[in-house]
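> Can you look at this prediction? I've put the sequence above it.
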Amino acid sequence: NKKFSKIKACDFIKEVLVKKIGTKHLIIGYNHRFGRGGEGDYSTIKQCTESLDFMVEQIQGFQTEEGTISSSSIREALLKGRIEDANNWLGYYYSISGTIIKGRQIGRLMGFPTANIKPDYQYKLIPGNGIYAVEVKLESTTYPGMMSIGSNPTVNEDPGKRFIEVNILNFDGNIYGRSISVIFRKRLRDEIKFENTSQLAEQIKLDRQQVLQLLA
């Protein structure tokens, strides 16, 4: 709120971090700022806590050919579907989890049944539209899979509606209502609007071959 936003940096450290929360060791990013008007930084924390039982540590930025990597650059990469960049910068494979819900079953009619996913967390960032090679975790078993994120333009006339669905390879079973985790390995291609579902099915066969080659 407005009152909280006016707290001075030193007051925030002493009254909130130390007295209220009981912080003993604080780790901050290389460009972190806080307090009224963003006046607080690493030097401010050091000065304000000299007489307190408090340790502060500053983490330096991760450098690449593109510059310093930040949480903002990782989010941008995910939103643009640059999953390999995001994975590299994160240091692990990005993933989402959710519950399998009933969809339109168009994929099943084409020979490629998909599990439609309702994400567990409302604010979880979903990568940009496209087709991805993924690993699918169902309980203790991991399967290769093809994930489609987007509007499914060949079979859907509403471009504003977004679907998150995965075709689980080497699997057959009723999994509605079950929990699922999807680990993103590689972006295969953009969404394409084909003239008919036969052309779409042929492309999905090619996508499947790529996934099996990558994750076999």
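Ah, there it is. Numbers count the residues shown, from 1 in each chain.
> CA only for contacts and neighbour counts going forward, please
Will do.
> what residue of the protein is the furthest out?
Distance from the C-alpha centroid of the chain, by Cα atoms, centre = their mean, peaks at residue 51 (40.8 Å).
> distance of that one from residue 191?
Separation of residue 51 from residue 191 (Cα to Cα, to the nearest Å): 59 Å.
> Same question for residue 96.
20 Å.
> Same question for residue 27.
41 Å.
> The two - which one has more neighbours?
It is residue 191, of residue 27 and residue 191, that has more neighbours when counted by other Cα atoms under 10 Å, with 16 against 12.
> Tell me if that one really is in a strand.
No - counting by DSSP: H, G, I helix; E, B strand; the rest coil, residue 191 is not part of a strand but coil.
> Now that it has come up, it's in contact with residue 130, right?
Yes - Residue 191 lies in contact with residue 130 (Cα atoms under 8 Å); the separation is 5.0 Å.
> so what sits against both of those two?
residue 150 (Cα atoms under 8 Å, 6 or more residues apart in numbering).
> before we move on, what SS does the most centrally placed residue in the chain have?
The centroid of the chain falls nearest to residue 125 when counting by Cα atoms, centre = their mean (4.6 Å). Going by three-state DSSP, the secondary structure assigned to residue 125 is coil.
> ok, second structure coming up, stack it against the first:
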Amino acid sequence: MKVHYSIDTYKNIKNPVITVGTFDGVHIGHQTIIKRINKIAENCQGESVLLTFDPHPRKVILNDNSSLKLINTIDEKINLLEKYGLDHLVIHPFTKEFSRISPTEYVRDLLVNQLNAHHLVIGYDHQFGRNREGNLDLLNELSPLYGFKIDEISAQEINAIKISSTKIRNAIYDGDIQKTNNYLGHRFTLSGTVREGEKIGRTIGFPTANIDISDFDKIKPSEGVYAVKVNANNSTYNGMMNIGTRPTLNKKENITSYEVHIFNFNQNIYNQKITVEFIDRIREEKKFDDINALKLQLIDDQKKSIALLS
């Protein structure tokens, strides 16, 4: 898959079959659309293309920088889309100026003149251009003029996608990882850079990698202990992760930390980026009477994690 951060690199694409959307989560509904554009591209000897936007349009139009949390970072989305066989991902900058172009300009200048649309796969309720004035009726009106075909994604399919996205976010907030992964069709992940911590865990036989998750927009699961897979140094390891304020150890109980204990692991990964794949939630976070009680609980958590990961 080729990623285009600029239209300038998008050249000589044969019979582009294009769909448009944020595709946050790249969940099973999105995967169905990707399969469709891949199949159409195969039949017309073309190439499949997803046009997406960064930042999320809602953050620009509504100036919503706090409430909207995304299932994927851009890097996570790129990795997933490549996995599902997309040929081209176009990440178009979404700005105030871009949001003000007319629907006809959007079709003529972007979809036709720049992306050279041969076939457009689009939702029945797709809206675009200034004040979201453009719709499927306009696309049907313009398609003979500009020579592209339209394949409509039905209301039933679009509604299923919207419901899935909402259910996935709610499941993540609830810490329901099994439901999350079932709706996604793949494992939910968190990525971040390993930073030095207080090193208390190693004194009781449970050293942890403290992860700095710098992406403010990334959705986070609820506090608790999780069985996980950890991708580090180009290898995958089993582990368990704690998300929370560490009430037994931490005096600053309003600060959430993300710590993963990697089983049978003794490497220096400070300042390296790692990715954590969530398998299941073991328990909620709780405060113990002392550090020995915490250690006994961690031993039990590890046994449960190993059982889930085996």
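Looks like it came in fine. In this text, all values refer to a predicted model and were calculated from it rather than measured experimentally.
> just to revisit the earlier point, show me what the residue nearest to the centre of the first structure aligns to in the second structure.
Under the alignment (TM-score structural alignment), residue 125 of the first structure maps onto residue 219 of the second structure.
> Next: residue 187 of the first structure.
That one, residue 187 of the first structure, aligns with residue 281 by TM-score structural alignment.
> Which element, helix or strand, includes its match?
If you go by DSSP states H and E, residue 281 of the second structure is part of strand 273-283.
> distance from that strand to the first structure after superposition?
On superposition with the first structure, the mean distance recorded for strand 273-283 of the second structure (mean Cα distance after the TM-score superposition for the first structure) is 1.4 Å.
> what does the next helix or strand after that strand contact?
Per DSSP H and E, strand 273-283 of the second structure leads on to helix 291-309 as the next helix or strand towards the C-terminus. In this structure, residues lying in contact with helix 291-309 of the second structure by Cα under 8 Å, 6+ apart are 204, 206, 225-228, 238-240, 248-249, 279-280, 282, 288.
> Make a PyMOL selection of the buried ones in those residues.
Entered in PyMOL, the line below selects the buried ones among the contacts of helix 291-309 of the second structure, by 16 or more other Cα atoms under 10 Å:
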select buried, resi 206+225+226+227+228+238+239+240+248+279+280+282
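> Now, the contacts of helix 291-309 of the second structure that are in strands?
225, 226, 227, 228, 238, 239, 240, 279, 280, 282 (DSSP state E).
> Sort out which one of the residues you listed lies nearest residue 112 of the second structure for me.
Nearest to residue 112 of the second structure, judged by Cα to Cα, of these is residue 279 at 43.0 Å.
> Might one say that that closest one is in contact with residue 229?
Yes - at 7.3 Å, residue 279 of the second structure counts as touching residue 229 under the criterion of Cα under 8 Å.
> So which bits of stretch 177-194 of the first structure are buried?
Buried, per 16+ other Cα under 10 Å, within stretch 177-194 of the first structure: 179, 180, 181, 182, 183, 184, 185, 186, 187, 188, 191.
> Distance to residue 47 of the first structure for those residues - can I get that in a markdown table?
Below are these laid out as a markdown table (distance: Cα to Cα, whole Å):
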| residue | distance to residue 47 of the first structure |
| --- | --- |
| 179 | 48 |
| 180 | 48 |
| 181 | 45 |
| 182 | 45 |
| 183 | 43 |
| 184 | 43 |
| 185 | 45 |
| 186 | 46 |
| 187 | 47 |
| 188 | 51 |
| 191 | 53 |
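> circling back to that earlier point, looking at the contacts of helix 291-309 of the second structure, spot the one nearest residue 172 of the second structure.
Among the contacts of helix 291-309 of the second structure, and counting by Cα to Cα, the member closest to residue 172 of the second structure is residue 280, at 11.1 Å.
> quick one: buried residues of stretch 28-42 of the second structure?
By neighbour count with 16+ other Cα under 10 Å, stretch 28-42 of the second structure contains the buried residues 28, 29, 30, 31, 33, 34, 36, 37, 38, 39, 40, 41.
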